[in-house]
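> A structural model of the following input is requested.
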Amino acid sequence: MSTESEKEDSDPFHSSESEYQPSSQSSSSECETVEPVEVPEANGTIKKKKRDVKSWKRNMQKVKRAKGETYKSITSGKIVPSRTQGSDCKCEKECIKRLSPDEKNELFSSFNDQEKQDSYLSSLITVSQIKRRRKNNLNINPQRNYTYKYKLRKGAFELPVCKQALCLIHGIGKKRLERIASHLTANVTPVQDKRGKHGDRPNMIPKFLRKQVREHIESFPNKISHYFRARSSKQYLSPDLNLTIMYDLYLKKFEPENYKLKQDELPFKPKICYDFYGRYFRENFNISFGRPRKDTCKKCDMFENKIQGAESEEEKFRNPKKTTCSRV
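Now for the predicted structure:
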């Protein structure tokens, strides 16, 4: 008996009933008081590929809008037409007519990125203070203190144009030029795209909850492959586990009220939903359930063939001790 217990202690692939339960080193009260810290990155190759943020509908819409292409609005569902150039600015200098069609198309086609667009437009605007005012308006509060000049780059030369011509050639509105000009007068350079870069994130999962999820996943005992440990860093959990069971254990430990509602099949709104738990598991851990098919020896294969070829249940479990080897 003592030799069998020693083998079980030294065998890395020996399993017991309580082995695959999460350890109780940390409690829910401890996790609630954890300070927000940066969660370390996972080591090794991740099991599943990460989310492709560029393929999201709102991000694809943002890119198409910046490029001036036709897109369907997510909020209203309307089809927004593509950006087009204007024909004539109708000013005395005839700014647009001084450019050839090829030069106008070249400027228009290269205009396809939001932040680069704003930086490019800011370089075409010159801001200067008003040098002289009319005598009749000296005692009146001035409505503006700066004057703006616009230009286009034609090869190595700069071509002065009016505000209307600059808007028509690039297919933009006057308000966008006015916004960029206001940034220049306030010395806010370079102009950055601030869409989606605010601090109001009501649906964002706090860092201490992410750390709590990570610690819960790491609390399950795992094993590495016996024969392929040098080739792969993948870890394996018990075949009796799956993401649903692990998530239920998480709710039972950290959100018992929501766990009770889930068991009673009542609507509930947990802090950590099942989708986030599974996504975090796939993107930050290189873990699978069970063990690799190649991780067996000749003795394991022999017993497995005998079990599969058994004609009755009695013959299959006649001698349980001989149906497994010490590595399973």
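> all contacts plus neighbour counts: C-alpha atoms, from now on.
Will do.
> helix or strand for residue 50, which one?
Remark: residue 50 resides in no helix or strand, with elements defined by DSSP states H and E.
> ok, it touching residue 283?
Yes. With contact defined as C-alpha atoms under 8 Å, residue 50 reaches residue 283; the gap is 5.9 Å.
> Another sequence for comparison is provided below:
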Amino acid sequence: MASTSGEGDVQGHNLVVKTGRNPSEWKKNIAKRKRNSGEEYESSVTRKVVKKNEIGAPCRDGCFEKMGMNNIKAIHESFWGLGDFNLQNAFIQKFCVKGVVKRRRVRVRGDAPPRRSCTRSYSFLCGDNVIPVCATAFRSVLSISTKRLHTAVESVTPTGTPRVDRRGKHVPKHAMPASRKNLVEQHVKSFPTVSSHYTRAKSPLMRYLDTDMTLKKMFFLYKEWLFDTNEEEEPVKFSYYKKVVRRYRLGFKPPNTDTCSKCDRYEVSKKDASTEEEAVRIQADWDDHLRFAKEGMKAMKKLQEDDDPNTRYHVIALKNTDFLDVEVLQQEFTHRKPKPPYSFQEARSFELRTTFSDGYFICMDYTGEALGSVRLMKGQARLSRHLFDLSQTQLPQKYPQKRRLQSGKVEHLQQLMRYIPEANQQYLQYIIRKQQELDDEDSSEDEDDDVLQYDSEDETCVDDPQPRQE
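As a prediction, the model looks like this:
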């Protein structure tokens, strides 16, 4: 595959990992954040919509009247504004204090265990005052359930410090050791890779392996390498090896546009250069080639960023010998797709602007100024070679008589003949020959030295019907 100037195969130590997972945007984590903030959310398990947490009904002991609704709303909003399960548990543990049972009832069976091992007292901080409340009021203000209250109170260590939430924090039983993972990544990075030639600007971090390499071959080489270097380690499964390879920006097949055989020839010639002067010369030619390709990339970017929905642009590469060859132009165009991606090849490049109502404009550069237009067909029928085959088309004669061309145009046609193959010079030779015949006729018939006047609009040659008055 092609490589750039001064760049060869390199080891995969500079491989870039693809954009990893974003757990914060998972549905279950979004639901978790909303649940911890007291907002309305959709359960990731039951798919049911859980309403927003609101202040519950007041108790019958008058705790709400002692606190006031302003303080109750402030406590409710600050509690759910924490948005963290552990911090909310710490808040509950601070204002729910466990104590010794002060009074017990006499039981019929004296050997029966007591129903309560402790008593709980609840309170809230309203300004500088600590107001005791009942359990019902405590749960209503915070809008929590009895289970949540009991779980938070019991989530403490024997020394009284809060215990963090341990749900989902355990290590999987069949987790793979880090040493085995590192060996797999080390082997994947050991393969030589190259960058793309033409698509480097679009995907600069993408690297490509040898075209003969496959995942199966890589896994087979991994097992051999592991047996030679780390015989005591057990190889991973193919599914895990494939998963590791997919994590990196690696490609097994170069893009279709990355077919620059000229860069390959420059690279080989530079390595085989016998003298330093020859290597410098080859490097200079290589740089010119890359500069030419970079200009083509800029032109294609300009075409792709066109905002006009009524026009489409194409880049077609023609050789010097194919210049003004309509058949070659038809063949090249009909094999192009009318949609991106666009391709750029060596040799002379042309822009072909497609407008079904105006025809096709052929330009020699990227300025957008049309040198000429060719009206191929009307309507918006599908593109095909049959529709664009003009080999049998007979153009009607537009002018009833011969037309004289300006001398400058005739000189331009004669200069253009040097760049056109002899097989395609017949029409232009006919035009030049007819112009010479017109010159011969004028020199033989104009014996009275009458002045000839040229119409600047249609460029027709007319004789002055009236002699000039002295």
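> quick one on the thing from earlier: between residue 50 and residue 283 of the first structure, which has more neighbouring residues?
For residue 50 of the first structure versus residue 283, neighbours defined as other C-alpha atoms under 10 Å are more numerous around residue 283 (17 against 12).
> you'd agree the more buried one is up against residue 43?
No. The criterion here is C-alpha under 8 Å, and residue 283 of the first structure misses it with residue 43 at 11.2 Å.
> Which positions within the helix or strand harbouring residue 351 of the second structure qualify as buried?
Following DSSP H and E, one finds residue 351 of the second structure within strand 348-355. Using 16 or more other C-alpha atoms under 10 Å as the test for burial, strand 348-355 of the second structure gives 349, 350, 351, 352, 353, 354.
> Contacts only, for the fourth one.
The neighbours of residue 352 of the second structure, taking C-alpha atoms under 8 Å, 6 or more residues apart in numbering as the test, are 313, 314, 315, 316, 360, 361, 362, 363.
> Wait, a strand at the third one?
Yes. Assignment of residue 315 of the second structure by DSSP: H, G, I helix; E, B strand; the rest coil places it within a strand.
> residue ranges for the helices of the stretch 151-300 of the first structure, please.
163-170, 174-185, 207-218, 243-254, 256-263, 274-284, 298-308 (DSSP state H, counting those that start in this stretch).
> Single out the most deeply packed of these.
Across the helices of the stretch 151-300 of the first structure, the average number of neighbours (mean count of other C-alpha atoms under 10 Å) peaks for helix 163-170, which reaches a mean of 21.
> That one to helix 174-185, inter-axis angle?
Counting by axes from the mean of the first three to the mean of the last three C-alpha atoms, to 10 degrees, helix 163-170 of the first structure points 110 degrees away from the direction of helix 174-185.
> which residues in the second structure does helix 163-170 of the first structure match up with?
Helix 163-170 of the first structure corresponds to residues 135-142 in the second structure, going by TM-score structural alignment.
> mean shift of the matching stretch relative to the first structure?
Compared with the first structure after fitting, stretch 135-142 of the second structure deviates on average by 0.8 Å (mean C-alpha distance after the TM-score superposition for the first structure).
> contact partners of that stretch?
By C-alpha under 8 Å, 6+ apart, stretch 135-142 of the second structure touches 55-59, 63-64, 72-73, 75-76, 79, 121-123, 145-146, 149.
> Same check on stretch 234-253 of the first structure?
Residues outside stretch 234-253 of the first structure that contact it (C-alpha under 8 Å, 6+ apart) are 20, 27-28, 44-45, 213, 216-217, 220-225, 258-260, 274, 277-278, 286-291.
> Start and end of that stretch, how far apart?
This stretch, stretch 234-253 of the first structure, spans 27 Å end to end (C-alpha to C-alpha, to the nearest Å).
> repeat for stretch 139-147 of the first structure
This stretch, stretch 139-147 of the first structure, spans 20 Å end to end (C-alpha to C-alpha).
> returning to that earlier point: check the contacts of stretch 135-142 of the second structure for burial and list the buried ones.
By 16+ other C-alpha under 10 Å, the contacts of stretch 135-142 of the second structure give 55, 58, 59, 63, 64, 72, 75, 76, 79, 122, 123, 149 as buried.
> The residue lying closest to residue 255 of the first structure once chain neighbours are set aside - how many residues pack around it?
Leaving aside its chain neighbours, residue 255 of the first structure sits nearest to residue 270 (7.4 Å; criterion: C-alpha to C-alpha, 6 or more residues apart in numbering). By other C-alpha under 10 Å, 13 other residues sit near residue 270 of the first structure.
> With residue 154 of the first structure instead?
12.
> Equivalent analysis for residue 47 of the second structure, please.
9.
> Return the distance of the residue mapped onto it from the first structure relative to residue 61 of the first structure.
With TM-score structural alignment as the criterion, residue 47 of the second structure lines up with residue 77 in the first structure. Going from residue 77 of the first structure to residue 61 of the first structure by C-alpha to C-alpha gives 12 Å.
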